[in-house]
Each structure stands twice: as C-alpha cells, then as structure tokens.
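Participant: build me a structure from this.
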Amino acid sequence: MGKPLDPDMFDPVCPSGLSPIRVGDKWAGMIIRCLEDGPRRFSELRIPLRGVSAKVLTQSLRSLERDGLVSRTAHAGPAQRVEYGLTPLGRSLLGPMDALCAWAEEHWDELLDARESFAVVCDEAV
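Facilitator: Predicted coordinates:
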C-alpha cells in the first residue's frame, strides 16, 4: 500500500472548474483540432463535426471561449460573419494533445480490449 492520500490535496479555493479538460465534453478536443490551421466559421466546423448538433457545438464553443482557449470574432459588413480561432492559450494545448494522441494510438488495442472486457462484465452484472 502506498502513502495515504493527503485529505487536503484538493484545495477548496482551487479553481478546478476552470480546467479546460472536460470529461463530459467530447467535442472540445475535436474543435481545437479543427481550429489548428486557422480561424473557421461555424458552418465550416459543422462539416467534420457532423455528429454534433448546432446547440451542442455552440455550447462547446462558448465553454472554450469562456476558458480563453478560443476567440470569437464578428466581422461587420454586408456579409456579416463570425469566425472562431485559437487563442495563444488554446494553441498551447496542441503539443499536449499531440502527445495524448500518440499515446492513444500506441495503446489503441489495449484501450479497446479494456472497454470490451468492461462491457462484458457490465452485461453479466445486469
């Protein structure tokens, strides 16, 4: 058995709600990847992210904007348009995301096996 966990390891003052890593938002990483090569319009994002509803995409973009990872720029003129782009903070996530993608690729078979085993165990428990 390892060293006991510190009961104060999670500082109650810590802004953990500001964490850009969201288990519940499966679209954030994909949105960041879509913006990697430059700003995009909402309609452009909908193409590779066709599995997300407009409402959920809007919510994800707003969350990323709130966290300072994505900027929203409204262009005035006869053809008004809005573009979303990575901020410097958002762009700083690309390296860690590359590392996570490489890790997932290296361990893909193990991850799939674990999920399949878990599904079997859960099915048997029901």
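
Participant: when you work out contacts or count neighbours from here on, use the C-alpha atoms and nothing else.
Facilitator: Noted.

Participant: so which elements touch the helix or strand harbouring Lys55?
Facilitator: Secondary structure assigned from DSSP states H and E places Lys55 in helix 54-66. On a contact count with 3 or more C-alpha pairs under 8 Å, 6 or more residues apart in numbering; DSSP states H and E, helix 54-66 meets helix 28-34, strand 70-75.

Participant: how about the secondary structure of Gly85?
Facilitator: Three-state assignment for Gly85 (DSSP: H, G, I helix; E, B strand; the rest coil): strand.

Participant: my bad, should have said Val121
Facilitator: Judged by three-state DSSP, the three-state class of Val121 is helix.

Participant: distance of it from Tyr84?
Facilitator: From Val121 over to Tyr84 the distance is 43 Å, taken as C-alpha to C-alpha, to the nearest Å.

Participant: before we move on, the earlier item: deepest of the helices and strands packed on helix 54-66, which one?
Facilitator: helix 28-34 (a mean of 18; mean count of other C-alpha atoms under 10 Å).

Participant: to compare against the first, here's the next sequence to fold:
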Amino acid sequence: MNNEKLLEKLKELSQYAYVPYSNFRVVAFFENQGDQNFYGVNIENASYPNTMCAERVAIHSAINNNVNIANIKKIHIFSPDSKDYLSPCGGCRQTISEHIKNDCDVIMYNNKGESIRKKFSKIFPLAIDQKNIKGAKK
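Facilitator: Purely as a prediction, here's the structure:
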C-alpha cells in the first residue's frame, strides 16, 4: 500500500474509535506478511482504567481471530486529533513486545500525515520478557 492510500485508510479507520470522553481518536495498523494486516482503535469507558488503547485492541483482536502475528513488519499509529507524533504508551509497548521482533518499524504520524520511523528496540529497549519472569539462567 503506498503512503497516500495508507494515510487515507488510517483516517478512515480512526472514525471507528469510541471516544465519547476525550474525543481523541487513535488507530493502530499492523502490517503483517501476506494479507494478514490488522488494526485496532481506542475504546474508551466511563471507568477510565477499562479504556483500551488502539494497539492492544489490534493485537487482542488479531489473536482472537487466529491471525498469525509472528511476522509483523510495521506498526502505524495515527490520530487525526494529534498535532504531535503519536507513540505507543508504556502498557502498549509491553504488549507489543510480546508479539513482535525488535527490528519491527514503528511509524508514528501527526494529524498532517507527517511521520517519523523508529525501530521498536529504540522506543522500548528493556522490555520484560519470559526470561525475566522465569528468572536468570544458571
């Protein structure tokens, strides 16, 4: 998908966000190998801790729909409501780290469609992973 078409798709998908409290729409679009691309939008809740970010909605939805997410190539994060480049929050970074390779590109957009690109390892260098939970190897 070329950049112009991708940006139009991101704008279209952002309209599905459920944001009655903040009016701040976010879409996360994951490019996977083949035709297994998937996305999520943020979903707010009056009980704020129950709000879900677009990135986690995308990953959970993909897993729930039996999408093989082992080969994510790029993650696009966009909000038509943000003047700044939009990056994943800490909780989303941890969730993303569970499912992607560190060399995955994260493309963060502002509402003008301008973007910056970073390797995931640069925006989240010290993720907690299985070896941390199981303890150090002897």
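
Participant: got a TM-score for the two of them?
Facilitator: After superposition, the two chains reach a TM-score (TM-score structural alignment, normalised by the length of the first structure) of 0.23; 55 aligned residues with a C-alpha RMSD of 5.1 Å.

Participant: more neighbours: which of Val121 and Tyr84 of the first structure?
Facilitator: Between Val121 of the first structure and Tyr84, Tyr84 has the larger neighbour count (other C-alpha atoms under 10 Å), namely 20 against 11.

Participant: the more buried one against Leu64, yeah?
Facilitator: No - look at Tyr84 of the first structure against Leu64 with C-alpha atoms under 8 Å: they stay out of range, at 10.2 Å.

Participant: intersection of neighbour lists for the two?
Facilitator: Val70 (C-alpha atoms under 8 Å, 6 or more residues apart in numbering).

Participant: ok, Leu61 of the first structure - contacts?
Facilitator: The contact partners of Leu61 of the first structure, taken as C-alpha under 8 Å, 6+ apart, are Ala28, Ile31, Val70.

Participant: cutoff 7 Å now
Facilitator: Taking C-alpha atoms under 7 Å, 6 or more residues apart in numbering as the contact definition, Leu61 of the first structure lies against nothing.

Participant: ok, now how distant is it from Val82 of the first structure?
Facilitator: Computed as C-alpha to C-alpha, the Leu61 of the first structure to Val82 of the first structure distance reads 12 Å.

Participant: just Leu100 of the first structure next, same as before
Facilitator: For Leu100 of the first structure relative to Val82 of the first structure (C-alpha to C-alpha), the value is 30 Å.

Participant: can you check Ala119 of the first structure too?
Facilitator: 42 Å.

Participant: kindly report the same for Glu105 of the first structure.
Facilitator: The gap separating Glu105 of the first structure from Val82 of the first structure is 34 Å, by C-alpha to C-alpha.

Participant: so Ala28 of the second structure sits against Ala54, correct?
Facilitator: Yes - if you go by C-alpha atoms under 7 Å, Ala28 of the second structure and Ala54 touch, sitting 5.4 Å apart.

Participant: name the residue in those two with the higher neighbour count.
Facilitator: Ala28 (28 against 25).

Participant: contact partners for that one?
Facilitator: Counting by C-alpha under 7 Å, 6+ apart, Ala28 of the second structure touches Tyr39, Gly40, Val41, Ala54, Glu55, Ala58, Ile75, His76, Ile77, Phe78.

Participant: redo those residues as CSV? Include distance to Gln94 of the second structure and secondary structure.
Facilitator: As requested, those are exported to CSV (distance: C-alpha to C-alpha, whole Å; DSSP: H, G, I helix; E, B strand; the rest coil):
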residue, distance to Gln94 of the second structure, secondary structure
Tyr39, 18, strand
Gly40, 16, strand
Val41, 18, strand
Ala54, 14, helix
Glu55, 11, helix
Ala58, 14, helix
Ile75, 14, strand
His76, 16, strand
Ile77, 16, strand
Phe78, 19, strand
